[in-house]
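[1] Structure, please.
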Amino acid sequence: MTQPNSVTKLNADWQQPIDAFLHYLQYERGYSKNTLSSYQRQLEQTALSIIEYAKQQANSGQYHWLNLEQNQLKQHINTLRLQAVKPRTIALKVAALRSFFGFMQKQHLRQDNPAQYLTVPKAARDLPKNLAVDQVNHLLSFDSSDDILASRDKAILELFYSSGLRLEELVNLNINDIDWQQKLLRVSGKGNKQRIVPVGSVALTAIKHWLNMRPAFCQQLAEADQLALFVSKQHKRISTRQVRQRVQLWAKKQGLSQHLHPHMLRHSFASHMLESSQDLRAVQELLGHANLSTTQVYTHLDFTHLAKVYDSAHPRARKK
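    Alright, predicted model coming up:
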């Protein structure tokens, strides 16, 4: 089974079920644009590969989402393995297929889920990189008092590190999501799940300074963006792409030697919180992780410290 040409288009019989699935994920599950694009890409690539395989087989019959079996999907996954596709990419494709066929089951279009028992190669999970506390302090040490872009960017960087937000969570924030009195922030996370996180005083001060300058970017704001916390000089809600660019710009300006992206600030927040508090459950809640195992992989656990805590606290840890 060969990989298809990426510019090939699917016919309506193959494309319409994908479109219905994406509509469901967007409007009923609240998935992000990035996740929707990823699912669409994985499903369309799978469909095109299976169609190409069918053309090469004599009397292969007419494949379709409604009659695909586990064997056809296995052939596609095996092809990816032979082509040395990364295990994480294969796992993403299998996850998309499982979810898609599960949706078809709910819609009573299929009685089974042929992707349910597909196996994927295990991928090594590298610990994300983070900044040291001194590096974060140096990154955030620039003066933003008289520059509107610097003021906005300072507020963005401070908020990333203060509250451990995801990139999309930050750009979707509105002014009325901030509880100034309680120093709390309402965040809409993955699957449109909301959580409340604290905001540090330094970050709140930076946000207040930015809000004083924000009107200069608000003359032509669309109605949907009127309450956007962070806006661009194009007079609209700031985009994820713009935030990435500005984070990298300030890393360069401040002389950081490593490539910096927003997720690294989120990880730095989690790592520093865990190192100080040793409260894994609290960090899980702050990050908005559904499973504790995600937090364990995502953060650098100080096992030496944990061993000391165990030795000092457990009644049978040491001989008396």
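
[2] C-alpha from now on. contacts and neighbour counts both.
    Noted.

[3] Could you check how far Leu157 is from His76?
    43 Å (CA to CA, to the nearest Å).

[4] what do you get for Arg186?
    43 Å.

[5] Tell me which of these two has more neighbours.
    Comparing Arg186 with His76 by other CA atoms under 10 Å, the one with more neighbours is His76, at 20 against 17.

[6] isn't the more buried one right next to Ile50, touching?
    Yes. The pair His76 / Ile50 is scored as a contact, 7.1 Å apart, by CA atoms under 8 Å.

[7] residues of the helix of greatest length in the chain that come out buried?
    Scanning the chain for the longest helix, with DSSP state H as the assignment, gives helix 33-56. Of all the residues in helix 33-56, those buried under the rule 16 or more other CA atoms under 10 Å are 36, 39-40, 42-54.

[8] What of stretch 243-252?
    Under the neighbour-count criterion of 16+ other CA under 10 Å, stretch 243-252 has Val243, Arg246, Val247, Gln248, Trp250, Ala251 buried.

[9] which one of the residues you listed sits closest to Gln135?
    Ala251 (9.9 Å; CA to CA).

[10] So that closest one sits against Leu139, correct?
    Yes. Counting by CA under 8 Å, Leu139 is a contact partner of Ala251 at 6.5 Å.

[11] Who are the contact partners of Gln70?
    Pro114, Ala115, Leu118 (CA atoms under 8 Å, 6 or more residues apart in numbering).

[12] okay, those in a markdown table with distance to Arg214, neighbour count and secondary structure next?
    Below are the contacts of Gln70 laid out as a markdown table (distance: CA to CA, whole Å; neighbours: other CA atoms under 10 Å; DSSP: H, G, I helix; E, B strand; the rest coil):
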| residue | distance to Arg214 | neighbour count | secondary structure |
| --- | --- | --- | --- |
| Pro114 | 52 | 20 | coil |
| Ala115 | 49 | 23 | coil |
| Leu118 | 51 | 16 | coil |
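
[13] Please give the structure of this sequence too, so both can be compared:
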Amino acid sequence: MNFDYLREAFVEYLQVEKNASPYTVKFYQDDLDTFFLFLKEEGIDHVKDVDYAVIRVFLTNQYQKNLSRRSVSRKLSSLRTFYRFLEREEKVESNPFLQVSQPKMSKSIPDFLYEEEIEKLFHISDLSTPLGQRNQAILELLYATGMRVSECANVKLAHLDFMIGTVLVRGKGNKERYIPFGRYAQDALERYIQDGRRKLLKHTTDYSESLFLNARGTTLSTRGFRLVLNKIVKDAALTVHVHPHKLRHTFATHLLNAGADLRSVQELLGHKNLSATQIYTHVSKDHLRNIYKNSHPRA
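    Here you go, the predicted model:
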């Protein structure tokens, strides 16, 4: 069977029917390529010939490459979805991946920044320069809203409402949600939009509706966001590793530690299931435990 044809058909299904983001589609493509290469090496020419035994060999093959349980779990999810698509298209009679359980995952507590650490980051950017104003606005907005970097990269000027202090965010599956932001983020955004962004636009003849621009005046990529954050952390001389998603973890943790309810945090983060948000309660419980130990006379 032509694996390339199936791959293209599946990608089209993800893009058109599932409205998957380019980032998600790429992960599916990579997982399919890995699986198809394995099938060719094993001399398996048809997706119908894949059964439980073949899948077990595939999993063993992946673990031998020192892949983490999380990576293997993602590949299994991708292939389970792929075979569900094949079933629908009547390319196979059943989904063999339904017989395989996901690897047990160790529940790790999300890494986050303490208030003193994140406070240092807000005093680094040179607010007299366009890029410094942009970087400060990025940092303030990410921490104020907890949005994903991919979501932040897609924010347009029109998505901001300064009258009520909200931003329209398009998340996974193109689902929309409104997230409020506070005075610090609003001040940083207004400064950047009225000054720095206008100056950056002078570097190009093509007007961009994107909120955040690079030095050439065009849309800042998700990779650009990471480079910006890395520079801020380096200039702040922090010894901790800070990645964009860590600001999302920090946002959720600080809200829960301050007494926000789990459902509200779930809505702000754009989580489909409450279980995805509950992982942050572990951090919150640790925080409360420390307060108890330090405050109770007989702790």
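
[14] Dump the contacts of Gln70 of the first structure to JSON lines, plus distance to His259 of the first structure.
    Output for the contacts of Gln70 of the first structure, formatted as JSON lines (distance: CA to CA, whole Å):
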{"residue": "Pro114", "distance to His259 of the first structure": "41"}
{"residue": "Ala115", "distance to His259 of the first structure": "38"}
{"residue": "Leu118", "distance to His259 of the first structure": "36"}
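
[15] Same check for these, but in the second structure.
    Mapped onto the second structure and checked by both residues aligned by TM-score structural alignment, their matches' CA atoms under 8 Å, those keep the contacts Pro114, Ala115, Leu118.

[16] Go through those and name the one nearest Arg29 of the first structure.
    The closest of these, once distances to Arg29 of the first structure are taken by CA to CA, is Ala115, at 20.8 Å.

[17] Give me the nearest residue to the counterpart of the closest one in the second structure, chain neighbours excluded.
    Using TM-score structural alignment, the partner of Ala115 of the first structure in the second structure is Phe97. Leaving out its chain neighbours, the residue that sits closest to Phe97 of the second structure by CA to CA, 6 or more residues apart in numbering is Arg80, at 5.3 Å.

[18] corresponding residue for the one you found in the first structure?
    In the first structure, the residue matched to Arg80 of the second structure (TM-score structural alignment) is Arg98.

[19] could you list every residue that touches the aligned partner of His263 of the first structure in the second structure?
    Using TM-score structural alignment as the criterion, the counterpart of His263 of the first structure in the second structure is His245. For His245 of the second structure, the contacting residues are Arg148, Val149, by CA under 8 Å, 6+ apart.

[20] Quick check: which element contains His245 of the second structure?
    Taking DSSP states H and E as the definition, one finds His245 of the second structure inside helix 244-257.

[21] Please work out how many residues are found near Lys156 of the second structure.
    17.

[22] per the alignment, it corresponds to what in the first structure?
    Lys156 of the second structure maps onto Asn174 in the first structure, by TM-score structural alignment.

[23] Would you mind confirming that its match is in contact with Leu229?
    Yes. Judged on CA under 8 Å, Asn174 of the first structure makes contact with Leu229 at a distance of 4.6 Å.

[24] The second structure: helices as residue ranges?
    Using DSSP H, helices in the second structure cover 3-16, 22-41, 52-64, 69-88, 115-121, 130-145, 149-153, 183-191, 197-201, 222-236, 244-257, 262-269, 274-295.

[25] What residues sit buried inside the fourth one?
    It stands for helix 69-88 of the second structure. Buried, per 16+ other CA under 10 Å, within helix 69-88 of the second structure: 69, 72-86.

[26] how big's the offset between it and the first structure?
    Between helix 69-88 of the second structure and the corresponding residues of the first structure, superposition yields a mean separation of 1.0 Å, by mean CA distance after the TM-score superposition for the first structure.

[27] ditto for the second one
    If you overlay the two and look at helix 22-41 of the second structure, the average distance to its match in the first structure is 1.2 Å (mean CA distance after the TM-score superposition for the first structure).

[28] for that helix, the distance to its chain's centre please.
    20 Å (CA atoms, centre = their mean, to the nearest Å).

[29] got it, and stretch 187-203 of the second structure?
    Using CA atoms, centre = their mean, the offset of stretch 187-203 of the second structure from its chain centre is 26 Å.

[30] Can you name the residues in contact with that stretch?
    Residues contacting stretch 187-203 of the second structure (CA under 8 Å, 6+ apart): 129-131, 133-134, 136-137, 140-141, 207, 212-218.
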